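# Sequence first, predicted model second:
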Amino acid sequence: MSFIQLAKKRYSVRSYLDKPVEIEKILQVLEAARVAPSAVNKQPLHFIVVTNEDTKSKIADTYPRDWFKTAPVVIVVCGDHSLSWKRNDGKDHCDIDAAIAIDHMTLAAADLGLGTCWVCAFDAKKCHEVLNLPENLEVIALLPMGYSADKAPENKKRRDISEMVSWEEYKKE
């Protein structure tokens, strides 16, 4: 499968089978995050894999959607802003590093026949408390993962490339 085929295959899964994910597959998804690039190679990320039903239930309370509770695995993506690279104007790249790693994980999961859904609209403070995280770690995103109970959508709606790309300088068409 080509990279474009894989990217098109990946979609946000919001219904999971009641089937455990093999540890080997979880480790392959985490390896994809580990090898993801980060600004100035600072690698300011930490990943917490949650499979325990009690802990998953507590995390689900931070994002109260029924479908979220069906995921057999939740990967909690954390960033340490004290380790991340900052540009001269102060722009912190921790969230960008996390986004790259999460994208690598979602694509690796799709390649392994797993589904994911990148979740950012959760109660980060409550999640931080549930996981007993140190103050220096920020919960950036939740990545539920498992075998999809749904079929992939036929056609994901996307803007035409001509609406998204300019050559040489910005041009609004």
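Ah, there it is.
# contacts, neighbours, all on C-alpha from now
Will do.
# Just want the most central residue of the chain.
With distances taken as CA atoms, centre = their mean, I102 lies nearest the centre of the chain, 3.6 Å away.
# In contact with S38, which residues?
Going by CA atoms under 8 Å, 6 or more residues apart in numbering, S38 touches P44, I96, D97, I100.
# ranges for the strands of this protein?
Ranges of strands within the chain are 45-50, 73-80, 115-116, 137-146, based on DSSP state E.
# Distance to H128 and mean neighbour count added to those, as JSON lines?
Output for the strands of the chain, formatted as JSON lines (distance: least, CA to CA, whole Å; neighbours: other CA atoms under 10 Å):
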{"stretch": "strand 45-50", "distance to H128": "11", "mean neighbour count": "17"}
{"stretch": "strand 73-80", "distance to H128": "9", "mean neighbour count": "22"}
{"stretch": "strand 115-116", "distance to H128": "21", "mean neighbour count": "28"}
{"stretch": "strand 137-146", "distance to H128": "6", "mean neighbour count": "24"}
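# for the chain, longest helix please?
Taking DSSP state H as the assignment, the helix of the chain that covers the most residues is helix 94-111.
# That one: how far from the chain's middle?
Put simply, helix 94-111 sits 5 Å off its chain's centre (CA atoms, centre = their mean, to the nearest Å).
# And here is the other one:
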Amino acid sequence: MELSEVIKSRRSVRKFRSEEVVEEDLKEILEAARMAPSAGNLQPWKFIVVRNEKKKRYLAQACSGQEFVGEAPVVIVACATGRGGFIGKYMESWPIDVAIAFTHLILAAWNKGLGTCWIGDFDEEKVKEICEIPPEVRVVAITPLGYPVKVPQATQRKSLERIVSEEVYTP
């Protein structure tokens, strides 16, 4: 698929078929995340691939009981492993760096026919306990990963005129 088509057609998937994810596809998806840019090329990320049924169910509970998370064949937990880069000299770059890599992962998955759903509603301490993540590492995002039962309908997007200003900020 052309990149523009991948971006336009991607949807958040919450119902997955039970078939396992092809290992080669999973590696290519993780490779796309690995190749993401980061501040100072620090690459402050680690991706935990969870296939264990019990752990996936615990993760679903840690994601505010969103059961569909645990029903996917794979759950990926994106973590920030380090600090050091800054944006605008006031904000640490690690959450954005991991988000960029996670976006690469999600788009690469869609290109392989795999659905994802960016999960930001989770109890970080519970996720850390389930995945044995050290205290200094931060959980940034979680996604279930699998073949969609069906592709959801597109959601309404704001027009370019509403989100783009020329030269200066305009409300």
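That came through fine. This is a predicted model, so every value here is computed, not measured.
# ok so, going back, in ChimeraX, select just the buried ones from the contacts of S38 of the first structure.
Here is the ChimeraX command that selects the buried residues among those (16 or more other CA atoms under 10 Å):
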select :44,97
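# re the thing from before, residues contacting the nearest residue to the residue nearest to the centre of the first structure once chain neighbours are set aside?
Nearest non-adjacent residue to I102 of the first structure, counting by CA to CA, 6 or more residues apart in numbering: A33, 6.7 Å away. By CA under 8 Å, 6+ apart, the residues touching A33 of the first structure are A101, I102, H104, M105.
# Out of those, the closest to L131 of the first structure would be?
When those are ranked by distance to L131 of the first structure (CA to CA), I102 comes first, at 19.3 Å.
# And for D95 of the first structure, the neighbour number?
Neighbours of D95 of the first structure under the rule other CA atoms under 10 Å: 19.
# That one maps to what in the second structure?
When the second structure is aligned by TM-score structural alignment, the residue opposite D95 of the first structure is P95.
# Go ahead and confirm its match touches A80.
Yes - P95 of the second structure is within contact range of A80, at 7.0 Å (criterion: CA atoms under 8 Å).
# Give me the common contacts of the two.
Joint contacts of P95 of the second structure and A80 (CA under 8 Å, 6+ apart) are V140.
# Now render the contacts of S38 of the first structure as TSV, adding distance to K58 of the first structure.
As requested, the contacts of S38 of the first structure are exported to TSV (distance: CA to CA, whole Å):
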residue	distance to K58 of the first structure
P44	25
I96	27
D97	26
I100	27
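# Who are the packing partners of the longest helix of the first structure?
Secondary-structure packing of helix 94-111 of the first structure (3 or more CA pairs under 8 Å, 6 or more residues apart in numbering; DSSP states H and E): helix 3-9, helix 23-34, strand 45-50, strand 73-80, strand 115-116, strand 137-146.
# Mind checking those for the one nearest to S166 of the first structure?
helix 3-9 (21.0 Å).
# mean distance, the closest one to its aligned residues in the second structure?
Once fitted to the second structure, helix 3-9 of the first structure is off its aligned match by 1.2 Å on average (mean CA distance after the TM-score superposition for the first structure).
# tell me which residues in that helix are buried?
So for helix 3-9 of the first structure, counting by 16+ other CA under 10 Å, buried means K9.
# quick revisit: buried ones in the longest helix of the first structure, by neighbour count?
Buried, per 16+ other CA under 10 Å, within helix 94-111 of the first structure: 94-95, 97-99, 101-111.
# Hmm, G70 of the second structure is touching V50, no?
No - assessed by CA under 8 Å, G70 of the second structure is found out of contact with V50, at 9.7 Å.
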